[in-house]
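Participant: Fold the following, please.
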Amino acid sequence: MRTYTLPAAVIAGALVLGVTACGSDQTDGSDGGGKLVVGATPTPAGEVLAYVQQNLAKKAGLDLEVKEFTDYVLPNTALQQGELDANLYQHTPYLEDFNKSRGTTLTPVTEVYLPPLGFYSEKVEDVTKLREGATVALPNDVTNEGRALGLLASQGVIGLKKGAGVNATPRDVADNPRKLKFKELEAAQLPRSLGDVDVAAVNNNFALDAGLSPQKDAILLESVKDNPYNNVLAVKKGDEDDPRVKKLAELLTSPEVKKFIEDTYKGAVLPA
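Facilitator: Okay, the predicted model is just below:
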């Protein structure tokens, strides 16, 4: 079960407007006015934005609308196509890889929080005790797959080719003494795969959505020290100076939001 309780006002105020890419009714915000439409995955990004919307935005003169998505692709394509003004759900390595592979022109504005990735299992309590031939489920996007493999390598479970870095894939596994089998899945499917695999690397937001506690349920959790995977508020290149975006960036890095993250997630998500 989750280890946090959301304030009723946050739950009641969250705008869940579907995952379909619909045209938004935002107006030109060059004068600092008009609605700012921001895409987000439900947890924690959608919850953090809902807190801002319900508690801080009106006072700051910001008309904020939140659209929630349940995957990692649509929030970026919608942003590139102008259906969103900004989004919050990804770290910079993922954003950079997305730009490179899809020809988008997205850019980070500010870091907001760190959601540590972890390994979860219904069969073992220690990744170093995995049986020979065990199946390991990994997120199939390049940066998070490399992130998960690097975490396994840090525990000596596997060895990676020199220079594999954050973009490592199973093809970069140079040392596999347990003959582990790797299963690549969409990140959102990983919590549901736990009954079918020995261990799965689950992104923080999908772990929380599934009722998993990173602090209590993960059998291996990446360290927050010197971690490059802080999630960022992102916009299409050229929109960094939009007054509405700047205002939202200030609110997302405010003491109020820092306290909300700390109080709500109890260390499962950390303010950047």
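
Participant: Please count neighbours and contacts with C-alpha atoms only from this point.
Facilitator: OK.

Participant: what's the longest strand in this protein?
Facilitator: Assignment by DSSP state E gives strand 106-114 as the longest strand of the chain.

Participant: Run through who's touching that one.
Facilitator: Defining contact as CA atoms under 8 Å, 6 or more residues apart in numbering, one finds that strand 106-114 is touched by 76, 80, 92, 95, 99, 224, 229-237, 240, 249, 252-253, 269-272.

Participant: One more, so I can put them side by side:
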Amino acid sequence: MKKSIQFISLLLTLIFILGLSAGCSQQSTAKIEKPLKVGVTAGPHAEVMEQVKKIAEKDGLKIEIVEFNDYIQPNVALNQGDIDVNSFQHKPYLDNIIKDRNYDIISLANTVIFPMGIYSSKLKNIADLPVNAVVAIPNDPTNGGRALLLLEKLGLIKLKPGIGLKAAVTDIVENPKKIVIKELDAAQIPRSLADMDVAAINTNYAITAGLVPTKDAIAIEDINSPYANIIAVRSKDKENPAIQKLIKAYHSDEVKAFIQEHFKGSVTAAW
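Facilitator: As a prediction, the model looks like this:
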């Protein structure tokens, strides 16, 4: 009788231990299967992330897409830990947010770019730009500086050393072709294209005017543009395996093919 009681006691102990083990295993599995929350803005960023989600699932990563309707909340939510990653902004924008709000957020990888292009109704090649050509650029500091950096990269001007993204027309130190720069409202530039030799136009305004950046621009920003959009995370999560899987899925051939086909050149892969 005593041996029977001892056997039952031992059996119950084993069942209890196995139950604890199974419970821990389930908790561990639940933790692994917890979806990665990715913040995006509605539109192109959300559309691309839907494709990324499909690719990531094949690699065992579940993604929960959280859409925002402004450019402020995705970084607020990331900084507070309400989401794990966001994908909606270019690095200059993030840098300004970090400077203003002291967020501990970093850029991990490039995503897409809405390329600024140089367009012309008179020229087929930027190399044919004549002396004293009239060049239109946006008159706001951010886009104006972006246009000047593109003109510098094309060898048309040289800017003050180190001026970077804050470049203004007054920072031009060399202008070998003596081009005349006209600063106009960005939305007005496509309508003024016929009056200019060339013009720097943002993608959103180019599309509205019926232009396709990769088809109609005679020069365009490449994937090394500082205005490429990025994947941003809290600095403590930069080595997170789940986020590395997200980047792997985003940078897949399937996602690149989707971007090329779906956006017809108005949005391009930046990796």
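
Participant: Average separation of the longest strand of structure 1 from the aligned part of structure 2, please.
Facilitator: Aligned to structure 2 and superposed, strand 106-114 of structure 1 gives a mean residue distance of 2.6 Å (mean CA distance after the TM-score superposition for structure 1).

Participant: Chain neighbours aside, what residue packs nearest to the residue nearest to the spatial centre of structure 2?
Facilitator: For structure 2, the residue nearest the mean C-alpha position is Asn229 (2.0 Å; CA atoms, centre = their mean). In space, and not counting its chain neighbours, Asn229 of structure 2 is closest to His90: 3.9 Å by CA to CA, 6 or more residues apart in numbering.

Participant: what about the strands in the stretch 1-150 of structure 1?
Facilitator: Applying DSSP state E, counting those that start in this stretch to the stretch 1-150 of structure 1 gives strands spanning 36-40, 64-68, 86-91, 106-114, 118-120, 135-139.

Participant: Let me know the angle separating the fourth one from strand 86-91.
Facilitator: Counting by axes from the mean of the first three to the mean of the last three CA atoms, to 10 degrees, strand 106-114 of structure 1 points 60 degrees away from the direction of strand 86-91.

Participant: how near is Ile5 of structure 2 to Leu12 of structure 2?
Facilitator: 11 Å (CA to CA, to the nearest Å).

Participant: same question, Glu50 of structure 2
Facilitator: 49 Å.

Participant: The two: who's more crowded?
Facilitator: For Glu50 of structure 2 versus Leu12, the count of surrounding residues by other CA atoms under 10 Å is larger for Glu50: 16 against 12.

Participant: Now the more buried one. Nearest residue, chain neighbours left out?
Facilitator: Nearest non-adjacent residue to Glu50 of structure 2 (CA to CA, 6+ apart): Ile65, at 7.8 Å.

Participant: tally of neighbours for Val166 of structure 1?
Facilitator: 17.

Participant: Asn204 is in contact with His91 of structure 1, correct?
Facilitator: No. Using CA atoms under 8 Å, His91 of structure 1 is not in contact with Asn204; the gap is 12.0 Å.

Participant: Number of residues surrounding the residue nearest to Asp242 of structure 1 when sequence neighbours are not counted?
Facilitator: Leaving aside its sequence neighbours, Asp242 of structure 1 sits nearest to Ser30 (CA to CA, 6+ apart; 6.0 Å). Residues near Ser30 of structure 1, counting by other CA under 10 Å, number 12.

Participant: now do the one 5 residues further on
Facilitator: Taking other CA under 10 Å as the criterion, the count of residues near Lys35 of structure 1 is 18.
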